[in-house]
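Asks: take a look and give me a structure for this.
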Amino acid sequence: MNEIIKRPEIKSVDFCVDENIWGHRLYDEQLPHLTVLEFLGVLGSNLDKPLRPHEGMGGTVKFRPQRQIRLRGLLFNNPYVESIAESARPDEEKWRQWFDKFAQGATRNGDGDMAYLRHSFSTFDDFAKAIELLRSSSFESRSNKRWSSKFVFPFGPDALYEDLEIDSRGKMSNDRRFFARTGELLYLMLSRSEKGAQLGDSLAKGLFDRDAPMNRLARALQGDPQFADDPRPAGYLPEMKNVRFDQICEDWLSILAKDMPIYDALEHCIAISGLNMLLYFLERAKRIAGDDEPVEIVCEIVSKERTKVRTLSGDSYQFNQGLAAKAVRAHVESIRQAPRWGQAASVEFPEAERVKLMREWFQWPPTDDGDDEDYSGKSPDALVAGLVELALARHEQHVGKIHSAWSRAIGLSSRRLSRRIRYAPTDRLLKSIVVAIVDDRMQFDEFLAEAKRRYGLVIGDAEGSRLVEAKLVDQEELSENRDNLEARLVGLGLVRRLSDSCSFVENPFAFKGEAAC
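Replies: Below is the predicted model of the structure:
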């Protein structure tokens, strides 16, 4: 059984149920690319011991994130730079006008004096082109998010910073909306994996090169780094070991070993991290709910004709969508099976003893405002039922949306050609899966078996044998679904057919230093 780490008190919540199951915290609005950005920020703060466990801290780590107010202001709170650059004014006049406009919107958090930019760029037009280049490679640059919650691509250490809310008076706070600690959990997962240190060294070498061209450009705009005032502890992750942690690490190492630029590899790491963390969410939910069967994701490879596989894929999606709520209910109700719950019947004040136990498990009921007497008079069933209702209501707001939000974000789910959401992986996700699984080339059926072993993906008749035996689908329909995937991968240049019965999935990047066969 996996070792469970004692949870610290979490003061930002009224009770801990989701946190006990998955950690503090997984969050639906922090999509996989934001998760990886937050993860890299934690890593950048621990380059002296990257992805190594920190001893004497209960399995957690500390980090001091960068804020880079100047860089993000120049990229995302600077709408007039283009019009000034395109004007026919002399260079000196362009600088003067831009300095005046930028000063009007400055937050006074180190962005009041921007004179250093004149020494970093030969001309104003060069400065404007640098902004255009970095902005064009950023995440969600065209979204309507606040400017302080937009992010440049992580080209290096100077391009990393945390999410912030900055009010009209320049007061800054990390309100945990888009950097909600999910990236901190990813860091903890990888630091607790068997090959975490190996991955940490690889990432430190590949992504934290201060002299990389694009990082130098970010540094020219930012100037000296800006940090949060004090180090802070990372979030809480319940398990010390989990096979999913090892799988995420193995996938990252596999992707980074391929013959492609580190920034291209990072895009695949983002997709694979999203898939693996979604599986962590579902696997943990099943285990807590008392279901030890592996997570199953029945995927339709989209075709024009409606098939039974499409229906099964929708059913699979809906089943997995309901797992988390089942886990919440089961976790709260499991306190009745705790030895101390039963032993409380023999003490003088059994209800008070059970209230004490519930506070230890869930930080609930509250102890302030004189509520003790109100709760201690309730029956055990009323206490449990009350917390189940509260926990499910809070769960539905964000954590309960993780499955739908993340599966859509990584390209795993779709409504295309159907009124129901079902699992229908995109070409982009399929390519990331091939890059992660296939070192050089792999027989197609072996690839399908490995995709099911790693990620629970059911595509062909061999992987869906349980469904065939249960008479939920004909073997021929799953075989056709398999053929549809093969055709898709052929079109993507990822499968080579040697004969009608022999096809190989080929990784176009193979291993560095090796040629693909």
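Asks: hey, let's count contacts and neighbours off CA atoms from now on
Replies: Will do.
Asks: secondary structure class of the residue nearest to S120 when sequence neighbours are not counted, three-state.
Replies: Closest residue in space to S120, ignoring its immediate chain neighbours: A220 at 5.8 Å, by Cα to Cα, 6 or more residues apart in numbering. Assigned state for A220: helix (three-state reduction, DSSP: H, G, I helix; E, B strand; the rest coil).
Asks: A220 touches S122, doesn't it?
Replies: No. A220 lies out of contact with S122 (Cα atoms under 8 Å); the separation is 11.7 Å.
Asks: can you give me the neighbour number for the residue nearest to S120?
Replies: A220 has 19 neighbouring residues, counting by other Cα atoms under 10 Å.
Asks: please provide the structure for the following sequence as well, for comparison with the first:
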Amino acid sequence: MRERIDNVDFTVDEHIWGHRLYDEQLPHFAVLEFLGVLGSNKDAPLIELPGDKVRYKPQRQIRLRSLLFNNPYVQTVRDRTISDSDKWEQWRDLFVAEATGHGDENIDYLREVFLSFDDFAKAIELLRSSAFEARSNKRWSSKFIFPFGPDALYEDLRIDSSSATNDRRFFARTGELLYLMLCRSVNGRLLGQLLVERLFVSSSPLNRLARALQGDTQHAPEPRAVGYLPHRTHSRFDRLCDDWLAILSRDMPMYDALEHLISNAGLNLLLYFLDCSKAEVGDTDPVEIVCEIVSRERSKVRALSAECYQANQSLSLRAVRASIESFLLTPEWENALSSIDQSTQCILALRDRFQWPSAESDEDNDYSQMTGEEMAAVLTEKALARHEQHFGKIHASWSRAIGLSSRRLSRRYRYAPNDRLLKTLVVSMVDERMQFDDFLHEAKRRYGLVIGDTEGGHLIREDQIDQEALSDNRENLESRLMSLGLVRRLSDSCSFVENPFARGKN
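Replies: Below is the predicted model of the structure:
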């Protein structure tokens, strides 16, 4: 029997990809959740001991997030022509009246930390301006500031007058799986130490500011175990780890490096999702992403890229169906079908493999009256319907979030990487300089990105596109990188991609 997963009606998606990847947890949320797990395990970072589940006790920092995002009174009081003492008193009365009662009602310590109310208001404004999706309509307890240090990290919460509970909408465990992936990579321990050294610097000015607002750290009541990752090893885990090590080796501030870590994590998580989908349907060809480099003129690559996008979009649904169908071909299922008590044996076989049907759910359905084929049909219908709610949206949501896909100048989505993602590719792949043709080759080898005619040679041979279109696409990328200051052309036939953040370059 496979590992049992609690609070799940049936486990089809989970045994393909893990519990859980989630479409609404975009890459920046995944990295923030990952950092929460890392911070709780910073004495033994990215280490998963055999037979022992990784556990962590996330920070809540309710005072900090309440001051930043549930505090509309600061600017109003600040603008009043009254004494500093009166500003503190008036603001305190307004804030405490709306406090959640979860440790944010006692904020008298703030007057001892800040010299004036104006300094306090400026600190609020500064940290608030660093927030991810600052202008979104998300509830205030689901807004996050940039992770300037250990005191600026906290989990997603649903807060009301009676309780503060961890929510699984924006911190849905994808960050926990990201942690496990890096634990299971070859160089995970090296990366863990480096991340702790670079990211958990309590003395950094903005972390000290966050700590001044928060006061004493607030933690979740009890430690919790991380999610379930079905693969002990995977080439994508190693690729992700090595990419992060490369990014951290660049000559750039940690705050800038973190943006590249987020983009790179999103790309590798997306490729992991597609890799597992292809493996489940029995497709041994590597994932392929045909990219259009957008230019002024309409490209013939656009249609091919849109077709590639749609093919990858449908992969995960095919994987769910294939997972169930492959089980229906096993000796266990064949034995259940041929047994005297077919219904009972089929129920036991399905429970053993998929945790379904459970005794607690589907009370209106009497599965004991169904044949094995009927049960399998019901499970397939349920699994496909549930998959389309969240897992099935991952490819579309994440590819847009990292700047890999776009509908710009087109009615259909296709792969069209933006400047931010292209910069991340250069920072991740190029140690100092790399010949442009080698860069294209590496982009395909590492991430399946097809841009030029050499990488898309099989597409030309199969008459899916002509060589000229892919050659033009290649030239468009070269021009684009040149405009970003990332390519130096030495002659018509020799160009180099240069990483401006390479150690020793500046």
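Asks: report the TM-score for the pair.
Replies: Here the superposed chains carry a TM-score of 0.98, computed using TM-score structural alignment, normalised by the length of structure 2; 506 aligned residues with a Cα RMSD of 1.4 Å.
Asks: F281 of structure 1 pairs with which position in structure 2?
Replies: Alignment note: F281 of structure 1 maps to F273 in structure 2; criterion TM-score structural alignment.
Asks: what sits against its match?
Replies: 17, 316, 395 (Cα atoms under 8 Å, 6 or more residues apart in numbering).
Asks: so which helix or strand takes in it?
Replies: Per DSSP states H and E: F273 of structure 2 is located in helix 254-281.
Asks: how much does that helix stray from structure 1?
Replies: By mean Cα distance after the TM-score superposition for structure 1, the fitted helix 254-281 of structure 2 averages 0.4 Å away from its aligned residues in structure 1.
Asks: quick check: most distant residue from the centroid of structure 1.
Replies: When distances are taken from the C-alpha mean of structure 1, E348 lies farthest, 48.1 Å away, according to Cα atoms, centre = their mean.
Asks: what do we get in structure 2 for that residue?
Replies: With TM-score structural alignment as the criterion, E348 of structure 1 matches I340.
Asks: pretty sure that match sits in a helix.
Replies: No. Counting by three-state DSSP, I340 of structure 2 is not part of a helix but coil.
Asks: any idea how far R351 of structure 2 is from it?
Replies: 19 Å (Cα to Cα, to the nearest Å).
Asks: looking at the contacts of F273 of structure 2, which are in strands?
Replies: Using DSSP state E, no member of the contacts of F273 of structure 2 falls in strands.
Asks: map the residue nearest to S120 of structure 1 onto structure 2.
Replies: Match for A220 of structure 1 (TM-score structural alignment): A212.
Asks: now do the contacts for P357 of structure 2.
Replies: 9-10, 347, 350-351, 367.
Asks: what ranges do the strands span in structure 2?
Replies: So, for structure 2 - with DSSP E - the strands run 55-56, 157-159, 164-166, 224-225, 289-290, 405-406, 414-415, 433-435, 449-450, 487-491, 494-498.
Asks: and the last one, how far from structure 1 on average?
Replies: Superposed on structure 1, strand 494-498 of structure 2 shows a mean distance of 0.2 Å to its aligned residues (mean Cα distance after the TM-score superposition for structure 1).
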